[in-house]
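# here is the input, now give the coordinates:
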Amino acid sequence: MTDTEKPTRGRPRTMDEAAVLDVAVSAYQRADPADVSVNAICQMASISKPSLYRAFGNEDGLTLASLDRYAERVLGDLFAILQRNQALDPTLDALIDFALNDQRLETGCLFYKMRAGKHRLGPKTRQRVEEIDAAAVHAFETYLKGQQDAGAWASDQPTALIARYLMEQIGLALTQRATQEDLAGIRSSLTLALSVIRKA
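Next comes the predicted model:
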């Protein structure tokens, strides 16, 4: 070691934040996110609590970052179905297939789980849940209005109401899937629930 070199103190920062978020998302999906402790995440990710706090600030920062990562990867694919601007029937069919066949949703949807228990989450995560919820309703409503404006679909009900209904039916199917209910039965129920939109 030369006179100008100084020994490194402490542990080097080698934590892979993306890998930690993958662990956190997986853990939050398997249980109620508010019941998953920081200690549990640290143990599963083989990192120290100080390292986690340096990266994410606090538990609220971790749940927020996890939700953002999940939204980008999973919810982004759902919104992409709407952005194709296909006709109503193939779009609804694609949404049903996505909800029931995507392996990332096998244990449910992290967004819906966090929304259901948002009162137990930190303020920043709660705010993001509300923002994503509003964005999702807007995405569904924009798609439905596009179909309406093109003369391909009509309804005497407000598109915002139908958009919310569509979201909730998909959420119910994902909740049923997480509890290992029969997929064929879930598909039949969801198809029936969405038939009122097809006939609107």
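
# okay, CA-based contacts and neighbour counts for the rest of this
OK.

# tell me, how many residues neighbour residue 14?
Residues near residue 14, counting by other CA atoms under 10 Å, number 8.

# from residue 24, how far off is it?
Residue 14 is 18 Å from residue 24, where distance means CA to CA, to the nearest Å.

# got it, and residue 63?
8 Å.

# check residue 33 too.
For residue 33, the distance to residue 24 - CA to CA - is 9 Å.

# neighbour count winner among the two?
Using other CA under 10 Å as the criterion, residue 33 and residue 24 rank with residue 24 on top: 25 against 21.

# give me the element that one is part of.
Element membership for residue 24, per DSSP states H and E: helix 17-30.

# so after that helix, what's the next helix or strand?
Later in the chain than helix 17-30, the nearest helix or strand by DSSP H and E is helix 38-45.

# quick one: buried residues of that next one?
Across helix 38-45, burial judged by 16 or more other CA atoms under 10 Å covers 38, 41, 42, 45.

# what segments of the protein are helices?
Taking DSSP state H as the criterion, the chain carries its helices at 17-30, 38-45, 49-56, 59-70, 76-83, 88-101, 110-116, 123-149, 159-178, 183-198.

# which residues touch the second one?
In other words, helix 38-45. Under the contact criterion CA atoms under 8 Å, 6 or more residues apart in numbering, helix 38-45 has outside partners 19, 20, 23, 24, 27, 48, 49, 52, 59.

# one more, for comparison:
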Amino acid sequence: MSDSEKRGRGRPKSLNRDQVIATAMEHYWVDGPANVSINEICKRAGVSKPGLYREFGGEDGLHQAVLENYLDKGLKKLYDVLAVDRPFKDGVEALINLFLESRSVFTSPRGCLLRDMRSCEDHLGPNTCETIERLHSDSMAQYAVWIERAKSRNEIQNIWTDIAVEYVDLQFGNAMLLLKRNEPDDMIVQVMRLAFSVFTPKL
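So this is what the prediction gives:
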């Protein structure tokens, strides 16, 4: 038997990796990452459990893949906005626009998936937990660079960076919750402007 014949034997691979990840992400958002079983994901994605395990290595691997997809489609865009060298107030406006644009990137924004998964780490696998903490640390580092740059230009008050970073993280989470509730754009704009005005009370 030739090598090509050997490779051709057995069940052909039909699992669509991207489609499974998209299905899992949507339902983790809707029901919570710890509340959707691997069997339910298989049912909703129309794939077999053995096929999913072959592709992702199990539920831990699927969770990781969803997080990496969230990084590519959401977090990296956030990092790009934060990295642009511009006045702090202009950066805030760019961030507001980014959050509003997320309505078109994700069919139904359900809040911050990284935050949701971090809140239920006790129910997730070790590799997923490691990925969660890595992405969280990366995000906080990006916020810190943004805050330090604004402080160095005297564009914001001289607040401790670690406190400012925690505050920024909370405000981004709040913005995502407003999106989850389908609040109108104008409300999100006004709430975010008010939230970030604490950095420039006398400027």
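
# the helix holding residue 24 of the first structure vs the second structure, average offset?
Superposing on the second structure and averaging over aligned pairs (mean CA distance after the TM-score superposition for the first structure), helix 17-30 of the first structure comes out at 1.7 Å.

# which residues does that helix contact?
33, 36, 41, 44-45, 55, 62-63, 65-67, 69-70, 107-110, 113.

# stretch 133-142 of the second structure vs the first structure, average offset?
Mean for stretch 133-142 of the second structure is 0.9 Å (mean CA distance after the TM-score superposition for the first structure).

# related to what we said a few turns ago, between the contacts of helix 38-45 of the first structure, identify the one with the most neighbours.
residue 24 (25 neighbours).

# tell me how many other residues surround the aligned residue in the first structure for residue 30 of the second structure.
Using TM-score structural alignment, the partner of residue 30 of the second structure in the first structure is residue 30. Counted with other CA under 10 Å, residues neighbouring residue 30 of the first structure total 16.

# go on, residue 103 of the first structure?
The burial count for residue 103 of the first structure: 10, using other CA under 10 Å.

# same thing with residue 165 of the first structure?
17.

# ditto for residue 128 of the second structure
Applying other CA under 10 Å, we find 22 residues neighbouring residue 128 of the second structure.

# contacts only, for the equivalent of it over in the first structure.
Aligned by TM-score structural alignment, residue 128 of the second structure pairs with residue 125 of the first structure. Listed by CA under 8 Å, 6+ apart, the contact set of residue 125 of the first structure reads 60, 61, 63, 64, 67, 118.

# how does it look with 7 Å?
Neighbour list for residue 125 of the first structure: 60, 63, 64 [criterion: CA atoms under 7 Å, 6 or more residues apart in numbering].

# spatially nearest residue to the last one, not counting backbone neighbours?
It refers to residue 64 of the first structure. Take residue 64 of the first structure and drop its neighbours on the chain: the residue closest to it by CA to CA, 6 or more residues apart in numbering is residue 125, 4.7 Å away.

# do residue 108 of the first structure as well
Nearest to residue 108 of the first structure is residue 178, by CA to CA, 6+ apart, at 4.6 Å.

# so how many other residues sit close to the aligned residue in the second structure for the one you found?
Matched by TM-score structural alignment, residue 178 of the first structure corresponds to residue 180 in the second structure. Applying other CA under 10 Å, we find 17 residues neighbouring residue 180 of the second structure.

# residue 117 of the first structure now?
Neighbours of residue 117 of the first structure under the rule other CA under 10 Å: 14.

# now for residue 64 of the second structure, how many residues are close by?
Count around residue 64 of the second structure with other CA under 10 Å applied: 20.

# how about residue 135 of the second structure?
Counted by other CA under 10 Å, the residues lying close to residue 135 of the second structure total 17.

# and for residue 151 of the first structure?
9.

# ditto for residue 113 of the second structure
23.

# could you find the closest non-adjacent residue to residue 196 of the second structure?
Residue 196 of the second structure sits nearest to residue 92 (CA to CA, 6+ apart), 7.4 Å away.

# any idea how far that neighbour is from residue 110 of the second structure?
For residue 92 of the second structure, the distance to residue 110 of the second structure - CA to CA - is 22 Å.

# these two: which is more packed in?
residue 110 (24 against 17).

# list the contacts of that one.
Here residue 110 of the second structure is in contact with 29, 30, 180 (criterion: CA under 7 Å, 6+ apart).

# run through the residues that contact the last one.
Residue 180 of the second structure sits next to 109, 110, 111 when contact means CA under 7 Å, 6+ apart.
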